[in-house]
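Asker: generate coordinates for the sequence data below:
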Amino acid sequence: MADGETGILRVVSFNIRYGTARDGLHSWPLRRRGVRELMRTLGYDACGLQEVMNQQREYLAAGLHDDDWYGVGRTDGFHEGEQAPLVVRRAAIDVDDWSTKWLAEDPDSVGSRGWDAKIPRVATVVRGRHLASGGDVGIINTHFDHRGARAQHESARLIADIVRLDASRRWLVMGDFNVGIGAPALTALREAGLRSALPSSAGGTFHGWSGATDRQRIDHIFIGPGWTVVRSGIRLDRPWGILPSDHWPVFADLRPS
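Answerer: The predicted model follows:
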């Protein structure tokens, strides 16, 4: 529930930058308090994170006691490798089931690398009930490959198929797609009836530790039929003056319609 508004679902997508990167003054031990504080203040009901190593997940989860975490490491299906977890506030969504799908020819093959992707990529899928409205919802959080053009296209098709096969739900798809909102790679999502929750004027998300707001927006929230956007945008918070990541998080407040 966003800022106490009844019936509103706030969703957030945030690439937190993997914790083993050699980022000097932006290394994980120096910014982890800032990331956790930002997550506390975002007021989300569902938050999709990307580039999460298990040590990062454990640190963040220890300070976010009202949330449940869904997702696994992309390397072994347990703890190894980056995760794209969904963090769900249990008072907002009653989760029925969840799964991790590898963005590959066989999405159930653990650790698989699809098409021309540089590395394995995953999507976390959660199905449940929005408690405020009583409606069934589906949420997908993902991180597309940064190099493979075919992998980006096919990953979008895979996610679109998940949505189509369970079309009675109100769907949300979020993540770091590594392409702009109008990219041909995302055509399959648009053809499945999904649309951007953010306006084209929202600004950029990836800033490469510069703090810039005018670079490309590669982090997106897509919504299916049944949602009305109340407000949406990019959060530029710097807790205690700390840049929390090399991406800015995006958010959307949604009302079932």
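Asker: rest of the way, CA atoms for contacts and neighbours
Answerer: OK.
Asker: can you tell me the SS state at the nearest residue in space to residue 239 that is not next to it in sequence?
Answerer: Computed as C-alpha to C-alpha, 6 or more residues apart in numbering, the closest residue to residue 239 that is not its neighbour in sequence is residue 34, at 5.2 Å. With DSSP: H, G, I helix; E, B strand; the rest coil as the basis, residue 34 sits in helix.
Asker: contacting residues for residue 34?
Answerer: 238-240, 242-244 (C-alpha atoms under 8 Å, 6 or more residues apart in numbering).
Asker: among the residues you listed, name the ones in strands.
Answerer: If you go by DSSP state E, those have nothing in strands.
Asker: closest one of these to residue 53?
Answerer: Nearest to residue 53 among the contacts of residue 34: residue 244, at 15.4 Å, using C-alpha to C-alpha.
Asker: check which helix or strand covers residue 124.
Answerer: strand 122-130 (DSSP states H and E).
Asker: for residue 150, pull up the helix or strand it's in.
Answerer: Per DSSP H and E: helix 149-164 holds residue 150.
Asker: give me the contacts around that helix.
Answerer: Counting by C-alpha under 8 Å, 6+ apart, 103-104, 114-117, 144-145, 171, 177, 184-189, 192 sit against helix 149-164.
Asker: now that helix: buried residues?
Answerer: 149, 151-160, 163 (16 or more other C-alpha atoms under 10 Å).
Asker: angle of it against strand 122-130?
Answerer: Taking axes from the mean of the first three to the mean of the last three C-alpha atoms, to 10 degrees, one finds helix 149-164 and strand 122-130 inclined to each other by 20 degrees.
Asker: what ranges do the helices span in this protein?
Answerer: 28-42, 54-62, 149-164, 187-191 (DSSP state H).
Asker: can I get these in a markdown table with distance to residue 212?
Answerer: Putting the helices of the chain into a markdown table (distance: least, C-alpha to C-alpha, whole Å) gives the following:
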| stretch | distance to residue 212 |
| --- | --- |
| helix 28-42 | 18 |
| helix 54-62 | 25 |
| helix 149-164 | 26 |
| helix 187-191 | 28 |
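Asker: here is the second sequence; please produce its structure so I can put it next to the first one:
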Amino acid sequence: MFVSLLALAVTMAAPPAKDPNDVRVMSYNVRYATAKDGENHWDKRKEFLAETILAFDPDLLGTQETIALQRDFLAQKLPGFGVLAAGRDDGKEAGEMMALFYKKDRFEKLDGGHFWLSETPDKVGSKGWDTSLPRMVTWVKLKDRKVASAPALVYFNTHFDHRGPTARVESAKLLRKKAAEMGKDCRVLITGDFNSGEGSAPYKALFGEQDGKPSPVVDTLRAFRPTADKEEGTATGFKASATVGARIDWIGVSRNWDVKDAAIDRTARDGRTPSDHFAVTAVLKLKAE
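Answerer: Below is the predicted model of the structure:
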């Protein structure tokens, strides 16, 4: 009886079987490669991180804290993917990138670009409010090659400031506004490291009601798993045991998606994780008319 119950638990916890029409999404803060991380330095963990990504097999991947050499390494490991990325300092190669990767056999790129999380979002490298560093959003508009009837997909990837509380709230408001405007008559997807936990002011600014109106996007993990768990922390410090704490990495989607699965990827080896964040994932399906 014990074995049967255990088997049932494992079956229930497993993600749904792959459906070719599903969209598999992964968001990953990969920890910038020049950090002095000793045994956890990028050169010692990059293959493990790439293997973790490939094991999930995303159709869409958003990475944060990605510098140019990391973008290029991941592009090499993901040869069937298109890549869109720009440095936050100059809009080119300088500074961390919010890199987007998309499977080219699944999606056709229609448009794409970047904006900065500031009062002047179109100004390259601009800083806003009480932010400590330039912060930005990279976005891409995609056509689904497999589901011809599906509306276009507008995908945003970002990383909010780690110090400025006002900047995080205002960044969430700006992102919500952009998602509503740019995602009109489309599907919307948002990934990122928000440096804010569930229930925080930035979380409410992005996902909560505003002037009595629901947000255009919902939190995939909470949509799939309505009751929060104390072990939903996503910042690890490279320790596999660091599961308690704030869930600061989110995947948000518009309401015309069904969330078939949402999870925190706890992949580890010898007690160490591939990055100082756990990846977060979602499996999505276009909602029936």
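Asker: count of neighbours near the aligned partner of residue 162 of structure 2 in structure 1?
Answerer: In structure 1, the residue paired with residue 162 of structure 2 according to TM-score structural alignment is residue 146. For residue 146 of structure 1, the count of nearby residues is 16 (other C-alpha atoms under 10 Å).
Asker: list the contacts for residue 146 of structure 1?
Answerer: 117-118, 178.
Asker: just the buried subset of those residues, please.
Answerer: 117, 178.
Asker: related to what we said a few turns ago, closest one of the buried residues of helix 149-164 of structure 1 to residue 130 of structure 1?
Answerer: When the buried residues of helix 149-164 of structure 1 are compared against residue 130 of structure 1 (criterion: C-alpha to C-alpha), the nearest one is residue 163, at 17.0 Å.
Asker: which residue in structure 2 lines up with the closest one?
Answerer: Using TM-score structural alignment, residue 163 of structure 1 lines up with residue 179 in structure 2.
Asker: same check on residue 175 of structure 1?
Answerer: So, by TM-score structural alignment, residue 175 of structure 1 is matched to residue 192.
Asker: quick one: that match and residue 139 touch, right?
Answerer: No - in this structure residue 192 of structure 2 lies outside contact range of residue 139 using C-alpha atoms under 8 Å: 11.7 Å.
Asker: okay, and the common contacts of those two?
Answerer: Joint contacts of residue 192 of structure 2 and residue 139 (C-alpha under 8 Å, 6+ apart) are residue 157.
Asker: which part of structure 2 matches stretch 110-128 of structure 1?
Answerer: The aligned range for stretch 110-128 of structure 1 is 124-142, by TM-score structural alignment.
Asker: if we can go back for a sec, the residue nearest to residue 239 of structure 1 and residue 63 of structure 1: what is the separation?
Answerer: Residue 34 of structure 1 sits 12 Å away from residue 63 of structure 1 when distances are taken as C-alpha to C-alpha, to the nearest Å.
Asker: got it, and residue 93 of structure 1?
Answerer: Residue 93 of structure 1 is 20 Å from residue 63 of structure 1, by C-alpha to C-alpha.
Asker: now residue 217 of structure 1
Answerer: For residue 217 of structure 1 relative to residue 63 of structure 1 (C-alpha to C-alpha), the value is 29 Å.
Asker: more neighbours: which of the two?
Answerer: residue 217 (24 against 14).
Asker: for the corresponding residue of structure 2 for the more buried one, what are its contacts?
Answerer: Under the alignment by TM-score structural alignment, residue 217 of structure 1 pairs with residue 247 in structure 2. Neighbouring residues of residue 247 of structure 2 by C-alpha under 8 Å, 6+ apart: 196-198, 232-235.
Asker: ok, the contacts of residue 146 of structure 1 vs residue 27 of structure 1, which is closest?
Answerer: residue 178 (21.9 Å).
Asker: what is the burial count for the closest residue to residue 74 of structure 2 other than its chain neighbours?
Answerer: Using C-alpha to C-alpha, 6+ apart and skipping residues adjacent in sequence, the residue nearest residue 74 of structure 2 is residue 50, 6.9 Å away. By the measure other C-alpha under 10 Å, the count of residues near residue 50 of structure 2 is 17.
Asker: residue 50 of structure 2 maps to what in structure 1?
Answerer: By TM-score structural alignment, residue 50 of structure 2 lines up with residue 36.
Asker: what's the answer for residue 93 of structure 2, then?
Answerer: Residue 93 of structure 2 maps onto residue 79 in structure 1, by TM-score structural alignment.
Asker: would you check how far apart its match and residue 123 of structure 1 are?
Answerer: The value you get for residue 79 of structure 1 to residue 123 of structure 1, if C-alpha to C-alpha is used, is 15 Å.
Asker: these two: which is more packed in?
Answerer: Neighbours per residue (other C-alpha under 10 Å) separate residue 79 of structure 1 from residue 123, with residue 123 holding more: 30 against 16.
Asker: now the strands for structure 1?
Answerer: Listed in chain order, the strands of structure 1 (DSSP E) span 9-15, 46-50, 67-70, 86-89, 93-102, 122-130, 136-143, 170-176, 195-196, 219-223, 227-234, 250-256.
Asker: next, the buried residues of the fifth one.
Answerer: I take that to be strand 93-102 of structure 1. 93-95, 98, 100-102.
Asker: that older thread, and the residue nearest to residue 74 of structure 2, how far from residue 195 of structure 2?
Answerer: 23 Å.
Asker: likewise residue 130 of structure 2?
Answerer: Residue 130 of structure 2 is 14 Å from residue 195 of structure 2, by C-alpha to C-alpha.
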